[in-house]
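Visitor: Have a look; sequence and predicted model below, questions after that.
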Amino acid sequence: MGHQDSAGSATTSRSRGRWRAFHDKFVVEERYMDPADRRGLYRAAIILVVTGVALFIATLVSVLQADGLSAADVPVRDWLLGIRSDAGTAFMIFLAVVFGPIALPIIVLVVILWWGFAAKHAWRPILLASAMVTGVIISQIILRIVQRSRPPVEQMLFGIDHTFSFPSGHVLGACDFLLVGAFLVFSRHSNTKAAVLGFVGAGIGIVLAAVSRLYLGYHWLSDALASLSLSLVILGGVIALDTWRTARVPGERITGELSKADSPRD
């Protein structure tokens, strides 16, 4: 009888331990920072949102009126048509596949799942997933409202696409994944040089994703600008939400048990 009681207690203990580990995953990681640093994050969030909204409105108006920023669409397309080569086309197709609707979601899913299981808290992976889903929803709504035609199909080098082009879903997905991912990773580190390099790398990735879509003949330059502007808004929203939920200054209460254990004591 004693053996059975012990076995039952062990099973119950393991069950509670697994439940506790699952519960702790969703304890939001709160952190202490200087008040000036927190104000700086809120300021950056506001600047990103305002800049993104202004750039998107300017791009949308120029597309609807066929002037302004969209005036560069045809010259940029013609220039890219003139520099096409076999090697360049192969590289751009590779980029289109990496940032495409099949490979990129798989990459994002793998990163989120790995990060979610590896990290003590799942707050940041959940934020990244939410940002990606938000971008998809917003782009699909705008695509159906604006209904902008793509460049001529005879200029497309990787199959025919008759869907709408404004904004570019490929570019928006790349922007959200790279920019939001860079912020969520480097916002927890004090190494400024690493953060700068991280965002420079994100910028290079975004440029490559945008150029590949233009080079292959699927989008106009203004489509890519609209995607970048929307991503700036999403990034600003993520920074504001993450700061509001996790950033604490000395004297404020830490509510997460694991976070409290990890935070410096005054």
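Guide: Ah, there it is. Numbering: from 1, shown residues only.
Visitor: Every contact and neighbour count from this point should use C-alpha atoms.
Guide: Will do.
Visitor: Show me where the stretch 1-150 of the chain has its strands.
Guide: Remark: strands assigned in the stretch 1-150 of the chain by DSSP state E, counting those that start in this stretch are 31-32.
Visitor: For whichever strand or helix holds Ala224, list every residue counted as buried.
Guide: Using DSSP states H and E, the element containing Ala224 is helix 221-246. Neighbour-count burial for helix 221-246, counted by 16 or more other C-alpha atoms under 10 Å, picks out 221-240, 242-243, 246.
Visitor: adding another structure so you can compare the two:
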Amino acid sequence: MSRIAYSKILRFLEARLTPGGALGLHLTAGVALLLAAVSVFAEIAEDVGEQDTIWHIDHAVSRWFYEHAFEPLTSFMLGLTHLHSTIGVSCMGVALAIWFWRKQAPYWLLALVISLPGGMLMNVLLKHAYQRQRPVFDEPLLTLATYSFPSGHTAGATLFYGLLASYIVVVSSSWRVRLWAMCGAALMVGLVALSRIYLGVHFLSDTLAAIAGSAAWLAVCITSVSSLRRRRAAREDQ
């Protein structure tokens, strides 16, 4: 390899790992997250389609939760899952949009407008593409007629809490606040996913695929909006 080619590669890598710039570290991190999430989703979807190991785990986990359901946990899970329905997540999204508007954060508002409705629509399209039937029990706790894979409630929670945590991580200067934001988002997404499995309307793989797919879409939205903001800022500085 010539010195000129080697120098070009070094400059390219340096630009991709630089925190500033329209195509810097944020783009590299976004693309890395996107590729990782897509790979995880594809692997889960393939295993489900071929009824591989995860297919057997799915049924074992669903059966275990069905046999060990009890009050008041069932009521709590029902309340949690209804709170994160399409209507519930949409209302929380509107509230967050108003917050961004009042905080004069137009780029975060744009990211929210793109990511939440777009991600939920993508989830519906994936459901119809895979057409997986939901778990079946003799006396189900909750019955739904739509398809199972991937979980819409989990997808909505991932999009909403993921975006909210990303905003807090960016604007906060305290590492403790950032850590709490990430842990809180992970906890809420995990609880919503657990509620869907507990109530017998989704398999474990449905929720994992929803998290992976939504994380991929969120990475695209946040990275794109961030690149747009940086490009405009660079033009204004010229």
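Guide: Perfect, I can see it now. In this text the structure is predicted, and so the values were computed from the model without any measurement.
Visitor: circling back: mean per-residue distance, the helix holding Ala224 of structure 1 to structure 2?
Guide: Superposed on structure 2, helix 221-246 of structure 1 shows a mean distance of 1.3 Å to its aligned residues (mean C-alpha distance after the TM-score superposition for structure 1).
Visitor: Structure 2: matching residues for that helix?
Guide: Helix 221-246 of structure 1 corresponds to residues 204-229 of structure 2 when matched by TM-score structural alignment.
Visitor: From the chain's centroid, how far away is that stretch?
Guide: 5 Å (C-alpha atoms, centre = their mean, to the nearest Å).
Visitor: and if you look at stretch 174-194 of structure 1?
Guide: On C-alpha atoms, centre = their mean, the centre of stretch 174-194 of structure 1 falls 10 Å from the chain's centre.
Visitor: Just tell me what Gly181 of structure 1 corresponds to in structure 2.
Guide: Per TM-score structural alignment, Gly181 of structure 1 is aligned with Leu164.
Visitor: Please identify the helix or strand for that match.
Guide: Using DSSP H and E, Leu164 of structure 2 falls in helix 152-171.
Visitor: Leu13 of structure 2: which element?
Guide: Per DSSP H and E: helix 3-16 holds Leu13 of structure 2.
Visitor: Now do the buried residues in that helix.
Guide: Those buried within helix 3-16 of structure 2 under the rule 16+ other C-alpha under 10 Å are Ala15, Arg16.
Visitor: For that helix, name the packing helices and strands.
Guide: helix 25-49 (3 or more C-alpha pairs under 8 Å, 6 or more residues apart in numbering; DSSP states H and E).
Visitor: Would you mind pulling the contact partners of the helix it packs on?
Guide: With C-alpha atoms under 8 Å, 6 or more residues apart in numbering as the test, helix 25-49 of structure 2 has contacts from 15-19, 53-55, 205, 208-210, 212-213, 215-217, 219-220, 222-223, 226-227.
Visitor: So for that helix, what gets flagged as buried?
Guide: 25-28, 30-31, 33-34, 37-38, 40-41, 44-45, 48.
Visitor: got it, and stretch 68-84 of structure 1?
Guide: Leu69, Ser70, Asp73, Arg77.
Visitor: and what of stretch 14-21 of structure 1?
Guide: Going through stretch 14-21 of structure 1 with 16+ other C-alpha under 10 Å, nothing comes out buried.
Visitor: Onto which residues of structure 2 does it map?
Guide: Residue span in structure 2 matched to stretch 14-21 of structure 1, by TM-score structural alignment: none.
Visitor: which one in structure 2 is aligned with Arg124 of structure 1?
Guide: Counting by TM-score structural alignment, Arg124 of structure 1 lines up with Trp108 in structure 2.
Visitor: That'll do, ta.
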